[in-house]
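pasting the sequence and the predicted coordinates here, then a few questions.
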Amino acid sequence: MTVPTAGRRRGRLVPAAAVLLLLSGCAGGSPAQPAAPPSSASSSVSAPPAQTPAPAPTAAPGTAAPGPDAAPAPETQPPVLAQSAPVAVRIPAVGASSGLLHLGLRPDGSLEVPPTHPGAPASWYTSSPTPGERGPAVLLGHVNATGGGPGVFAGLRGLAPGDTVEIDREDGSTAVFVVERGEQYAKNAFPTRAVYGNTAGAELRLITCDGYDPATGLFDDNYVVYARLAA
């Protein structure tokens, strides 16, 4: 698995301006099951439709319109949890569960790689926020295992919006995240800011390999699941 990463300042991740680092080590050999083809996407982004300005609201009879110095409504922040390291993850919709290793960076700046033997666990990237803290917590897992069997994150492509990811934490609490979407990215065009950039609330990224090329025996892409802490 090859995943560009960004460094982290205390509590939140550094945006994409950070130096890219590489994680390598998806197990060789074909996946246990053929990966589903990536969803088609347009090569261009449509501009939002023009909006017709709405007429200014009229104050109700007998009600004074707010003056120019009226205080703005207080800004609401998404819910977050206190810091607590993760110990296990469960993904009920695809029948996946795993204890979590705590892995960081090697001396050369590359990510430590979870083991690839059958039944090997996923890992939490220790320079990302703990799951439930503000920012994107990052979990990494292999799509396949040594010998071609399924890896802990083999089922990520089966997740759909609204599915849940449950993460047990050291303080005894469970952070429940709701899946928003999954995206496949070429490893040489990985969107660092979208995956690792700061977020207003507590979010989760599940990352594995994808895009298996039988001609080379390598995975050319990554698959990323985006999820948000349940309210």
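On my side now, so go ahead.

every contact and neighbour count from this point should use C-alpha atoms.
Noted.

quick one: contacts for the residue nearest in space to the middle of the chain?
Centroid check for the chain by C-alpha atoms, centre = their mean gives Arg205 as the closest residue, at 1.4 Å. By C-alpha atoms under 8 Å, 6 or more residues apart in numbering, the contact list for Arg205 reads Pro136, Ala137, Val138, Leu139, Val195, Val224, Val225, Tyr226, Ala227.

out of these, list just those in helices.
Among those, the members found in helices (DSSP state H) are Val195.

make JSON lines out of the contacts of Arg205 and add distance to Tyr185 and neighbour count.
Listed next are the contacts of Arg205 as JSON lines, based on distance: C-alpha to C-alpha, whole Å; neighbours: other C-alpha atoms under 10 Å:
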{"residue": "Pro136", "distance to Tyr185": "18", "neighbour count": "29"}
{"residue": "Ala137", "distance to Tyr185": "19", "neighbour count": "26"}
{"residue": "Val138", "distance to Tyr185": "16", "neighbour count": "24"}
{"residue": "Leu139", "distance to Tyr185": "17", "neighbour count": "26"}
{"residue": "Val195", "distance to Tyr185": "11", "neighbour count": "24"}
{"residue": "Val224", "distance to Tyr185": "8", "neighbour count": "24"}
{"residue": "Val225", "distance to Tyr185": "11", "neighbour count": "22"}
{"residue": "Tyr226", "distance to Tyr185": "13", "neighbour count": "22"}
{"residue": "Ala227", "distance to Tyr185": "17", "neighbour count": "25"}
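
try this one next to it:
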Amino acid sequence: MGNTQGGRRRSLGAAAAAALLLLTGVSSAGPVSVLGTSATTALAPAPTASAATAPETAVPVPAPPSPSLPAASPSAPNAQPAGMPESAPAALRIPSIGAASRIIRLGLDDDGALQVPPGKPGSPAGWYEHSPTPGETGPAVLLGHVNAEGGGPGIFADLRRLSPGDRIEVVREDGSTAVFAVLRGEQYPKDNFPTSQVYGNTAGPELRLITCDGYDPKTGRFDDNYVVYAAMVP
């Protein structure tokens, strides 16, 4: 992969800021938005055609965290499991909501913006490759759509159904599986996203699942993000 864990952590803050710029709702290019499309969604009815093609709204981007960002306040149980060796994720399973997906890699595009998974039906979740690999110490970041281009659910359509303690399983390329337990879910306005809380260093291996939320039928946009926090189980 060519990235050390330190390199991934140093890049994460800047990418978090880039992600915030992208996680703004409907794309001006058409009905596909970042992590939530403007088509039918589990959160809200389909918008009108005029709303579906509304231009993207600019969002102030907070300053990226420092490379020496301290660990975030502990959100996991006191017994932190030891981190696993680096190994990229290959597949995701969330048994309680029946979600399963292969995992693709997401990096930065030529403009330095965070890439996002495709929005077509059946599109997979994506791992931001400059975050820790799931199972390593730190917050591994997975992105997924709440709905699909043209209608239907996205891979992360049912994140709100998750409860504390629900299992999230990430199969890794080395054949091992990192198992996480849900801690909580939080909804955040995209223009007031808590970058350091979501992307900041953690004492143990953790996971972040991020999708769109807060659908506004008047504008055809998703105004918020929904973030699931999870910690690896011993």
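Right, received. Where do you want to start? Treat the numbers as computed from the prediction; the structure is a model and nothing was measured.

kindly provide the TM-score of these chains.
Remark: TM-score between the superposed chains equals 0.74 [TM-score structural alignment, normalised by the length of the first structure]; 184 aligned residues with a C-alpha RMSD of 2.1 Å.

re earlier: any idea what the residue nearest to the centre of the first structure aligns with in the second structure?
Under the alignment by TM-score structural alignment, Arg205 of the first structure pairs with Arg208 in the second structure.

mind checking the SS state of that match?
Recorded secondary structure, Arg208 of the second structure: strand (DSSP: H, G, I helix; E, B strand; the rest coil).

distance of it from Glu149 of the second structure?
Applying C-alpha to C-alpha, to the nearest Å, the value for Arg208 of the second structure to Glu149 of the second structure is 23 Å.

go on, Ser101 of the second structure?
Taken as C-alpha to C-alpha, the span from Ser101 of the second structure to Glu149 of the second structure is 17 Å.

count the residues that sit near the alignment partner in the first structure of Val146 of the second structure.
Matched across to the first structure, Val146 of the second structure falls on Val143, judged by TM-score structural alignment. Look at Val143 of the first structure: counted by other C-alpha atoms under 10 Å, it has 29 neighbours.

doesn't Pro121 make contact with Val143 of the first structure?
No. Between Val143 of the first structure and Pro121 there is no contact under C-alpha atoms under 8 Å: 11.3 Å.

shared neighbours, these two?
Common neighbours of Val143 of the first structure and Pro121 (C-alpha under 8 Å, 6+ apart) are Val152.

can you give me the helices in the first structure?
For the first structure, the helices defined by DSSP H occupy 192-196.

buried ones in stretch 153-171 of the first structure, by neighbour count?
By neighbour count on 16 or more other C-alpha atoms under 10 Å, the buried set for stretch 153-171 of the first structure is 153-157, 159, 163-169.

quick one: which of those is nearest to Tyr212 of the first structure?
Within these, the smallest distance to Tyr212 of the first structure is 12.5 Å, found for Ala154 (C-alpha to C-alpha).

tell me which residue of the second structure matches up with that closest one.
In the second structure, the residue matched to Ala154 of the first structure (TM-score structural alignment) is Ala157.

its match and Ile94 of the second structure, how far apart?
Counting by C-alpha to C-alpha, the gap from Ala157 of the second structure to Ile94 of the second structure is 12 Å.

repeat for Ala17 of the second structure
28 Å.

more crowded one of those two?
Ala17 (21 against 18).

and the more buried one, how far is that from Ile155 of the second structure?
24 Å.

how about Gly126 of the second structure?
Relative to Ile155 of the second structure, and taking C-alpha to C-alpha, Gly126 of the second structure is found at 10 Å.

give the residues shared as contacts by the two.
With C-alpha under 8 Å, 6+ apart, Gly126 of the second structure and Ile155 have common neighbours Gly144.

more crowded one of the two?
Set Gly126 of the second structure next to Ile155 and count neighbours by other C-alpha under 10 Å: Gly126 wins out with 27 against 24.

coming back round to it: among the buried residues of stretch 153-171 of the first structure, which one sits closest to Val176 of the first structure?
When those are compared against Val176 of the first structure (criterion: C-alpha to C-alpha), the nearest one is Glu166, at 4.6 Å.

translate the closest one into the numbering of the second structure.
Aligning on TM-score structural alignment places Glu166 of the first structure opposite Glu169 in the second structure.

mind listing the strands for the first structure?
Listed in chain order, the strands of the first structure (DSSP state E) span residues 8-9, 12-13, 86-91, 96-103, 122-125, 135-140, 164-169, 174-186, 202-213, 218-229.

on average, how far is the fifth one from the matching bit in the second structure?
So the one you mean is strand 122-125 of the first structure. Taken over the aligned residues, the distance from strand 122-125 of the first structure to the second structure averages 0.4 Å (mean C-alpha distance after the TM-score superposition for the first structure).

show me what that strand is packed against.
Helices and strands touching strand 122-125 of the first structure, by 3 or more C-alpha pairs under 8 Å, 6 or more residues apart in numbering; DSSP states H and E, are strand 96-103, strand 135-140.
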